[in-house]
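> Can you look at this prediction? I've put the sequence above it.
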Amino acid sequence: MKKVIVLTGAGGVLCGTLAKELGKKGHKIAVLDLNKDAADKIANEINAEGGIAIGIEANVLERDSLDDAKKEVNNKLGGCDILINGAGGNHPLGTTSNTHLTSGDLENTEEGFKTFFDLDPSGIKFVFDLNFIGTLLPTQVFAKDMVGKEGCSVLNISSMNAFTPLTKIPAYSGAKAAVSNFTQWLAVHFSKVGIRVNALAPGFFLTEQNRTLLTNEDGSLTQRGKQIIDQTPMGRYGKPEDLISTTLYLCDDASSFVTGVVIPIDGGFAAYSGV
């Protein structure tokens, strides 16, 4: 059964890849992104392959923007059947400079150096808003179309650091933990009206947001990048295509009895104790 699928943050690499793959399956795709040019680019690629897609500028933190996007989706494609909440990200103001605090750090006057005590609440709030509120608001807007229909679902994007927080990024880890918890809560809340709610938990995927943190200009791994690969049994970063099969499964009626799960896609990262 072909469906109307709305993806937020779909102008980026990961959700853009999912949008194009879902378009190849014959679904009608609404590519939402804060960057209209990026959204149009993905939509045009889908249409060029014979699919049906529209690009829409939308801010996942503004209800009016999402309401306008929904009107456009409804008018051009129909009611939303599946929502993929892909918008998210981190912010430097919610990130510490070092993995561990030492007493000497308190005397460090280097420009830009941040300990836990220097974290900016505005940066923490930005990360929580983008990841959690940016999941909640689109769901409030688009899931109304799904109530009482068959084959509808919400797919959130969590992270492996929602299970075990990564060093240096307390805001992002906490925000993704909130997404995982919300996924379970919403699955129960929506269970009587036919809407399933699940989440993907990607491990380490190279994106434009983390590339400079994990790789050097020559493509070699930074110290943190090497630490990650050494902790990943499959010995590589994830590729956008690695998210496709699980996404297709969770969006398909083959998973009609699956709700409230957060599925790791991490190359074995969470399974490895390090020894």
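Sure, I can see it. All of these numbers come straight from a predicted model, not from anything done at the bench.
> contacts, neighbours, all on C-alpha from now
Will do.
> Residues in contact with the top strand by length along the chain: which ones?
Longest strand of the chain, by residue count under DSSP state E: strand 195-202. Contacts with strand 195-202, where a contact means C-alpha atoms under 8 Å, 6 or more residues apart in numbering, come from 146-147, 150-160, 180, 183-184, 186-187, 190, 243, 246-247, 250, 256, 258-266.
> can you give me the helices for the stretch 101-250 of the chain?
Along the stretch 101-250 of the chain, the stretches classed as helices by DSSP state H, counting those that start in this stretch are 121-128, 134-142, 170-189, 211-214, 223-231, 244-251.
> Kindly reformat these as JSON lines and extend each row with mean neighbour count and distance to Asn198.
Formatted as JSON lines, those follow (neighbours: other C-alpha atoms under 10 Å; distance: least, C-alpha to C-alpha, whole Å):
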{"stretch": "helix 121-128", "mean neighbour count": "19", "distance to Asn198": "19"}
{"stretch": "helix 134-142", "mean neighbour count": "21", "distance to Asn198": "12"}
{"stretch": "helix 170-189", "mean neighbour count": "21", "distance to Asn198": "6"}
{"stretch": "helix 211-214", "mean neighbour count": "16", "distance to Asn198": "28"}
{"stretch": "helix 223-231", "mean neighbour count": "16", "distance to Asn198": "26"}
{"stretch": "helix 244-251", "mean neighbour count": "18", "distance to Asn198": "7"}
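> gap between Asp33 and Ser273?
Asp33 sits 38 Å away from Ser273, going by C-alpha to C-alpha, to the nearest Å.
> who's more crowded, those two?
Asp33 (25 against 7; other C-alpha atoms under 10 Å).
> How many residues are close by the residue lying closest to the more buried one once chain neighbours are set aside?
Among residues not flanking Asp33 along the chain, Gly9 sits closest, at 4.7 Å (C-alpha to C-alpha, 6 or more residues apart in numbering). Using other C-alpha under 10 Å, Gly9 has 27 neighbouring residues.
> Below is an additional structure, to be compared with the one above:
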Amino acid sequence: MNILERFSLKGKVIVVTGGTGILGKAFVKALAEAGCKICIIGRNEERANERVRLVNTLGAEGFAVVADVMDEQSMRAAREQILAKWGTIDGLINAAGGNIPGATIGPDESIFDNKIADTIKAIELNLYGTIIPTMIFGEVMANKGAGSIINISSLASSRPFTRVLGYTVAKHGVDGFTKWMSAELALRYTNKIRVNAIAPGVFLTEQNRTLLTNPDGSYTDRANKFVQGTPFSRLGDPSELEGTLIYLLSDASAFVTGETIFVDGGFNSWSGV
């Protein structure tokens, strides 16, 4: 098999949780261009169907499942729908997550005024919302003896961000879960199933828009600090995650597991001096 063939994902069945989000859209587009069969999972039916139309216009096959990553039975029902339609699952992208407004500490608030219940919700969404789908869909890949799982980490797992406690804690957990699951699957099942994570740099999304932009669309002081701390001196574009995604799903990364790959314009590598 030559190098181009090792990158091929043609005909693979890939599940994308959070496929209705901004990063999810970039992932779905890349998978469609790669010739995958794509199941888009999200809670917004209208947006999920919109993603399916995008997939169809790119000449690939997709379908939407309205489900909640925090609900085990919902995920099991989604798995049965996928297996009934395509008979297998080859990959999973855990793109559901993000911060929630109530879990963000205001710049003038005491950290002890933090809404604990909302912080817990942010941890659950990002960490449990990764663990639950992995356990449900990963079982199919483990039993067939092959597959690739990609979790979404964050710069916050390496360089903790102020004001977003729950998100920071959760993404540390995602990195730990990625390592743990990669080892367990390889040791107990096969070295043909892999688990890795992508840690995006700072991208403007629905979840962080109020943190990074002012009402007039200009960058906040926080966004400007991110730009100043990035050697590339800009925020990332979701399309810049696509190459790493395809690599980690494909046989081109056959000996890569348990890793978190940063796609961040050099933010994590730079001391600031």
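Sure, I can see it. A quick note: this is a predicted structure, and the numbers were derived from the prediction, not measured.
> on that earlier part again, would you list the helices of the stretch 101-250 of structure 1 in a markdown table and tack on distance to Ile42 of structure 1?
Shown next, in a markdown table, are those (distance: least, C-alpha to C-alpha, whole Å):
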| stretch | distance to Ile42 of structure 1 |
| --- | --- |
| helix 121-128 | 25 |
| helix 134-142 | 20 |
| helix 170-189 | 26 |
| helix 211-214 | 21 |
| helix 223-231 | 29 |
| helix 244-251 | 16 |
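> so which of these comes closest to Lys76 of structure 1?
Nearest to Lys76 of structure 1, of all the helices of the stretch 101-250 of structure 1, is helix 134-142, at 14.6 Å by C-alpha to C-alpha.
> Looking at structure 2, name the residue matched to Asn85 of structure 1.
Under the alignment by TM-score structural alignment, Asn85 of structure 1 pairs with Asn94 in structure 2.
> I'd say its match and Ser148 touch.
No: under the criterion of C-alpha atoms under 8 Å, Asn94 of structure 2 makes no contact with Ser148, lying 11.2 Å away.
> Return the subset of the contacts of strand 195-202 of structure 1 lying in strands.
Cys152, Ser153, Val154, Leu155, Asn156, Ile157, Val262, Ile263, Pro264, Ile265.
> for the residues you listed, which one is nearest Asp68 of structure 1?
Val154 (19.7 Å).
> In structure 2, what sits opposite the closest one in the alignment?
Aligned by TM-score structural alignment, Val154 of structure 1 pairs with Ile149 of structure 2.
> With Thr134 of structure 2 as the reference, measure out to its match.
In this view, Ile149 of structure 2 and Thr134 of structure 2 are 8 Å apart by C-alpha to C-alpha.
> Overlap in contacts, the two.
Residues touching both Ile149 of structure 2 and Thr134 (C-alpha under 8 Å, 6+ apart): Leu92, Asn94.
> check contacts around Pro128 of structure 1.
In this structure residue 128 of structure 1 is Phe, not Pro. Ala171, Tyr172, Gly174, Ala175.
> now do Tyr128 of structure 2
With C-alpha under 8 Å, 6+ apart, Tyr128 of structure 2 has these contacts: Met70.
> how close does the aligned partner of it in structure 1 get to Ser97 of structure 1?
Counting by TM-score structural alignment, Tyr128 of structure 2 lines up with Ile133 in structure 1. Per C-alpha to C-alpha, Ile133 of structure 1 is found 26 Å from Ser97 of structure 1.
> Once you drop chain neighbours, what's closest to the residue most central in space within structure 2?
In structure 2, the centroid-proximal residue (C-alpha atoms, centre = their mean) is Ala95; its distance is 2.9 Å. Distance criterion C-alpha to C-alpha, 6+ apart; nearest residue to Ala95 of structure 2, sequence neighbours excluded, is Gly18 at 4.8 Å.
> Now which residue in structure 1 aligns to the one you found?
Taking TM-score structural alignment for the superposition, Gly18 of structure 2 sits opposite Gly9 in structure 1.
> Quick check: its match touching Asn85?
Yes: using C-alpha under 8 Å as the test, Gly9 of structure 1 is close enough to Asn85 to be in contact (7.4 Å).
> rewinding a little: check contacts around the match of Asn85 of structure 1.
So Asn94 of structure 2 contacts Val16, Thr17, Gly18, Gly129, Thr130, Pro133, Thr134, Ile149, Ile150, Asn151, Ile152 (C-alpha under 8 Å, 6+ apart).
> The same query, at a cut-off of 7 Å, please.
Shown in contact with Asn94 of structure 2 (C-alpha atoms under 7 Å, 6 or more residues apart in numbering): Val16, Thr17, Thr130, Ile150, Asn151, Ile152.
> Dump the residues you listed to TSV, plus distance to Ala223 of structure 2.
Formatted as TSV, those follow (distance: C-alpha to C-alpha, whole Å):
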residue	distance to Ala223 of structure 2
Val16	28
Thr17	27
Thr130	27
Ile150	27
Asn151	24
Ile152	21
